[in-house]
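Asker: Structure here, sequence nowhere to be found:
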């Protein structure tokens, strides 16, 4: 029952050329009154048929909209879990790296343990900052 109309046009002048595209999409569930009147003259039961089709179309649209909302909800829930898991594993890596640094310092490798912990902290901080920047659509400088 949807009607579509598309018009494409090229406009030219001395200095430039343009392309115009116009699309009209009438998404009405029922045809207009004049068409219904013409169709009713051909078949008197067409009005009931049109009503049934419109009800089915409306039910389909509602189900489709509900399915889209469920899909978006599942996607968002999955992204949240990925973020939580990323935080958890980065915390584990940071904790493991700090423990390794601690054991290096205890075993009389103070310089190596200090450098390792500093590099570990800087690496984790830079990963978090690049993730925040990518979530905010900011560009990160190339490495």
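Answerer: Received, thanks. What you see is a predicted model; the values in this text were computed from it and never measured.

Asker: only C-alpha atoms for contact and neighbour calcs from this point on.
Answerer: OK.

Asker: Can you list the buried residues in stretch 17-34?
Answerer: With burial defined by 16 or more other C-alpha atoms under 10 Å, the residues of stretch 17-34 counted as buried are residue 31.

Asker: and the end-to-end length of it?
Answerer: 41 Å (C-alpha to C-alpha, to the nearest Å).

Asker: what's in contact with it?
Answerer: With contact meaning C-alpha atoms under 8 Å, 6 or more residues apart in numbering, stretch 17-34 is reached by 1-12, 50, 54, 57-58.

Asker: tell me the secondary structure for the residue lying closest to residue 12 once chain neighbours are set aside?
Answerer: In space, and not counting its chain neighbours, residue 12 is closest to residue 18: 6.3 Å by C-alpha to C-alpha, 6 or more residues apart in numbering. Look at residue 18: counting by DSSP: H, G, I helix; E, B strand; the rest coil, its state is strand.

Asker: Roughly how far does the residue minimising distance to the centre of the chain sit from residue 60?
Answerer: Per C-alpha atoms, centre = their mean, the C-alpha nearest to the average position across the chain is that of residue 72, at 8.1 Å. Residue 72 sits 18 Å away from residue 60, taking C-alpha to C-alpha as the criterion.

Asker: And here is the other one:
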């Protein structure tokens, strides 16, 4: 935890340069000389600052824990959704293949074969599409 300085320069076509300097101080306590000055003003202020610093640190830790819990819950939800989608796709594929088998058994060989072939092509194209999406 320390001060971080960042400098950004942007130059346009006319040669005008815009410079922005930013200093980030993520230190929870004031510097030692500031604490000495504050102690000279009031003896009660240092314990108050220490208490507030501890509260700030606890709030940061809780915030990070809450963020991690949200990320874990989101991961579990996506995993559960993908698993359910896979099971449903399998059930639908089996139902379509069973329907085509039924059509073939009842004398509709052409329609049943087209139905089964379409189902197989659809399943293969879906998995290829999913694999391509995963690779990107």
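Answerer: Thanks, I have the structure now. Note that the structure is a prediction, hence the values are computed from the model and not measured.

Asker: TM-score of the superposition?
Answerer: Between these two chains, after superposing, the TM-score reads 0.84 (TM-score structural alignment, normalised by the length of structure 2); 135 aligned residues with a C-alpha RMSD of 2.7 Å.

Asker: re the thing from before, from the contacts of stretch 17-34 of structure 1, which would you call buried?
Answerer: 50, 54.

Asker: Out of the contacts of stretch 17-34 of structure 1, which comes closest to residue 110 of structure 1?
Answerer: residue 58 (72.0 Å; C-alpha to C-alpha).

Asker: Wasn't the closest one part of a helix?
Answerer: Yes: counting by three-state DSSP, residue 58 of structure 1 is located in a helix.

Asker: residues making contact with stretch 109-122 of structure 1?
Answerer: Under C-alpha under 8 Å, 6+ apart, the answer for stretch 109-122 of structure 1 is 94, 97, 98, 100, 101, 102, 103, 104, 105.

Asker: quick one: which helix or strand includes the last one?
Answerer: Spelled out, it's residue 105 of structure 1. Per DSSP states H and E, residue 105 of structure 1 falls inside helix 46-106.

Asker: In contact with residue 53 of structure 2, which residues are there?
Answerer: Taking C-alpha under 8 Å, 6+ apart as the test, what residue 53 of structure 2 contacts is 28, 29.

Asker: picking up where we left off before, how far away is the residue nearest to the centre of structure 1 from residue 41 of structure 1?
Answerer: For residue 72 of structure 1, the distance to residue 41 of structure 1 - C-alpha to C-alpha - is 46 Å.

Asker: Assign a three-state SS to the residue located most distally from the centre of structure 2, would you?
Answerer: The centre of structure 2 is farthest from one residue, residue 107, which by C-alpha atoms, centre = their mean lies 52.8 Å away. Assigned state for residue 107 of structure 2: coil (three-state reduction, three-state DSSP).

Asker: ditto for residue 28 of structure 2
Answerer: Going by three-state DSSP: residue 28 of structure 2 is coil.

Asker: Give me the buried entries from the contacts of stretch 109-122 of structure 1.
Answerer: Buried among these (16+ other C-alpha under 10 Å): 94, 97, 98, 101, 102, 104.

Asker: ok so, going back, of all the contacts of stretch 109-122 of structure 1, which two lie farthest apart?
Answerer: Taking C-alpha to C-alpha, no two of the contacts of stretch 109-122 of structure 1 sit farther apart than 94 and 105, at 16.3 Å.

Asker: Roughly how far does residue 56 of structure 1 sit from residue 67 of structure 1?
Answerer: Applying C-alpha to C-alpha to residue 56 of structure 1 and residue 67 of structure 1 gives a distance of 16 Å.

Asker: got it, and residue 96 of structure 1?
Answerer: When residue 96 of structure 1 is compared with residue 67 of structure 1 (using C-alpha to C-alpha), they lie 43 Å apart.

Asker: can you check residue 99 of structure 1 too?
Answerer: 48 Å.

Asker: Mind reading off the mean deviation between stretch 84-93 of structure 2 and structure 1?
Answerer: Here stretch 84-93 of structure 2, set against structure 1 after superposition, deviates by a mean of 0.5 Å using mean C-alpha distance after the TM-score superposition for structure 1.
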